[in-house]
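Asks: Sharing a sequence plus its predicted fold:
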Amino acid sequence: MKKQNHGAKKPSRPLSFVAEHKDTLLPFLLEQVKGKSRNNIKNLLSKRLVQVDGKTVTQFDHPLRPGQTVSIAPIRAKAEPSLPFDLLYEDDEIIVIDKPAGLLSIATEKEKNLTAYHMVTDYVKEKNKQNRIFIIHRLDKDTSGVLMFAKTEESKHSFQDNWEQIVKLRRYLAVVEGVPEKPSGTVRSFLLETSTHLVYSSSDGSGKEAITHYQILKSSEEYALLDVKIDTGRKNQIRVHMKDLGHPVAGDKKYGGSGSPMRRLGLHAIELKLIHPVTGQELCFTAKPPKEFKRMFPAQQK
């Protein structure tokens, strides 16, 4: 597993040598710097990494006097590519991130660049311009948490063709308005979508089946924190089913929410468990609960 490294290495100190007799720069450096060829030394000069008494020198035949100090600045390693959010996992086939709330998963007609897809694409291309990523699943713009992309077409097709067999668990945290009467339960319906992109449960069984399981973890007088598992990954499924349950997701005005106590949607993809499409290994990715969720339900509160 490759995790993103946010630590910085201490900068290397420059190498310094003192001339003991008259000389010229190139032969002096060849004698002092072991393991470097003539071309290596010339390359240091051309990159302006060599100084004599604190002044940058690029000429290989620059004369030296006894007592002068010759310094070679360290070659700075190219900065490792980074992401503006947490990288949870990466290998040759898949990459998994913790998407923040408010960021689109993929482009829309109105927004092309400020998306998780665009940012992760830039990240992998910094390593190799031939690298690509492919969309496997999505999270709503205002939903945070575990989001995965494929890095090869083979893996993309493997997920698309065998999603039910590969993905073993999709788990969310949901902050909802009010407290459900039952401590746990299942909401099952068939979903349709209007021309204005509003998803709803049909009354006649038409549409795509959606199954959502929930369990109350904590509650207060006005809100409840639910552990939610989905058997199907339909668009806006949890948001519609919480509305159907009579307890819309906090901050979700589109689906019946009346307020926004956290100033964001109360939905977070906390866990994704799957079988790796190439190695066959079972992997589990988790994204820490948002701090806003924790503030809503202090640790002592049940």
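Replies: Nice, thanks for sending it over. Numbering: from 1, shown residues only.

Asks: C-alpha only now, for contacts and for neighbours.
Replies: OK.

Asks: Report the contact partners of Gln165.
Replies: With contact set as CA atoms under 8 Å, 6 or more residues apart in numbering, Gln165 has no partners.

Asks: With Ile275 as the reference, measure out to it.
Replies: Distance from Gln165 to Ile275, counting by CA to CA, to the nearest Å: 8 Å.

Asks: try Gly102
Replies: According to CA to CA, Gly102 stands 29 Å off from Ile275.

Asks: Put this next to the previous one:
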Amino acid sequence: MKSFQLNWVIDAYDSGKLVVNFLKEKQLSKRALTDIKFHGGDIRINDEHVTVRYKLKEHDLLTVIFPEEDRGASLEGDPYVPYSIVYEDDHCLVINKPANVPSIPSRDHPSGTLANGLIYYYEQKNIPSTIHIVNRLDKDTSGLMLVAKHRFAHSLFSTQQKKKQIHRSYEAIVHGAVRLSEGTISKRIGRKSDSIIERVVTEDGQEAITHYNVLSTSKELSHIKLVLDTGRTHQIRVHMASIGHPLCGDSLYGGRMDHIQRQALHSSELTFFHPILLKELSFSLPLPNDMKSML
């Protein structure tokens, strides 16, 4: 397998800098440099090995070769996991995840997850990496997911995520006619005391903020768009239930199963600045058929 690598042609501005300082400016962490040094990576100038104390010259070709990543013996490839690739480059994937597919293995779902499907894809394409999911979706939530292809990209995306620079929006179908055409729900969310899964609105929980717009409504159902300021577990599901409009199909939080057999929630839009290609990318997906038929 060919390891991931990054290349820079040094210009006059960066001439004279030490490699270690140049790479620090490119957001390579001290840990990443240690991994490169001790776990099979390399740093090269004009295809010759150098140390991080090398002083850069104008027109040098600096190449950083990242070590192969350990996938773990328990993560096996599965060719039968359904998903589709919306976008791909050397550093990331944007995935359309269908409902009823868990993102990663767990005690309840040790196999058949998106991670298992992607590992199989990596094996077929000789991609020397493990799975780095940037925005995880619940098993029954469909739509767009961002996956980094190597540790360095994952680190950059994680930093963006902490700074709220990765923008996502969702569409949901909820019970009842939502009275206001738009609104913000700011209620703290924490784990329910007698459950490892269920979350509740609680004063001692973590801050959670959800903005919503009503796209269409009837006496029985409302189609809404949601944007999150925070990313708490089950945030949309808990917040909508807390204002009396649980998601259709979400039996855990009071939704009925008569219209749909899973929570009617879809990750419909994703926008981010690609930290390596240095350009903004934006993606959107229509509602899947099971939600579309409800409208």
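Replies: It's in. Here the structure is a predicted model, which means the values were calculated and not measured.

Asks: re earlier: any common contacting residues for Gln165 and Ile275 of the first structure?
Replies: With CA under 8 Å, 6+ apart as the test, Gln165 of the first structure and Ile275 reach no residue in common.

Asks: and the equivalent of Ser268 of the second structure over in the first structure, what element?
Replies: The alignment partner of Ser268 of the second structure in the first structure, by TM-score structural alignment, is Ile270. In this assignment (DSSP states H and E), Ile270 of the first structure forms part of strand 267-275.

Asks: Touching that strand from outside, list them.
Replies: Residues outside strand 267-275 of the first structure that contact it (CA under 8 Å, 6+ apart): 142-146, 166-175, 249, 281-290.

Asks: Identify each of the helices in the first structure and give its residue range.
Replies: Counting by DSSP state H, one finds helices in the first structure at the ranges 25-32, 38-46, 116-127, 153-161, 163-166, 237-245, 291-296.

Asks: which of those helices sits most buried?
Replies: For those, ranked by mean neighbour count under the definition mean count of other CA atoms under 10 Å, the leader is helix 237-245 at a mean of 22.

Asks: Now do that helix: which range of the second structure does it align onto?
Replies: Residue span in the second structure matched to helix 237-245 of the first structure, by TM-score structural alignment: 235-243.

Asks: Mind reading off the mean deviation between the strand holding Ile270 of the first structure and the second structure?
Replies: Mean deviation of strand 267-275 of the first structure relative to the second structure after superposition (mean CA distance after the TM-score superposition for the first structure): 0.6 Å.

Asks: which non-adjacent residue is nearest His213 of the first structure?
Replies: Thr186 (4.4 Å; CA to CA, 6 or more residues apart in numbering).

Asks: Quick check: the gap between the aligned residue in the second structure for the one you found and Thr210 of the second structure.
Replies: When the second structure is aligned by TM-score structural alignment, Thr186 of the first structure is paired with Thr184. Going from Thr184 of the second structure to Thr210 of the second structure by CA to CA gives 6 Å.

Asks: Of these two, give the one with the bigger neighbour count.
Replies: Neighbour count, other CA atoms under 10 Å: between Thr184 of the second structure and Thr210, Thr210 has more, with 19 against 14.

Asks: which position in the first structure aligns with that one?
Replies: Alignment note (TM-score structural alignment): Thr210 of the second structure maps to Thr212 of the first structure.

Asks: need the contact list for the spatially closest residue to that match that is not a sequence neighbour.
Replies: In space, and not counting its chain neighbours, Thr212 of the first structure is closest to Ile230: 4.6 Å by CA to CA, 6+ apart. Contacts for Ile230 of the first structure (CA under 8 Å, 6+ apart) come out as 169-171, 211-213, 238.

Asks: do Ser282 of the second structure as well
Replies: Contacts for Ser282 of the second structure were tallied using CA under 8 Å, 6+ apart; they are 269-272.

Asks: and if you look at Val86 of the second structure?
Replies: Contacts of Val86 of the second structure by CA under 8 Å, 6+ apart are 93-96.

Asks: Nearest to Ile85 of the second structure among those?
Replies: When the contacts of Val86 of the second structure are compared for distance to Ile85 of the second structure (CA to CA), Ile95 comes out closest, at 4.8 Å.

Asks: The closest one -> the first structure?
Replies: In the first structure, the residue matched to Ile95 of the second structure (TM-score structural alignment) is Ile97.

Asks: just Lys149 of the second structure next, same as before
Replies: Using TM-score structural alignment as the criterion, Lys149 of the second structure maps onto Lys151 of the first structure.

Asks: My read is that its match contacts Ile94, right?
Replies: Yes. Using CA atoms under 8 Å, Lys151 of the first structure is in contact with Ile94, at 5.2 Å.

Asks: Please check the contacts of strand 267-275 of the first structure and keep the buried ones.
Replies: With burial judged by 16 or more other CA atoms under 10 Å, the buried subset of the contacts of strand 267-275 of the first structure is 142-146, 166-167, 170-175, 249, 285-287, 289-290.

Asks: Cool, thanks, talk later.
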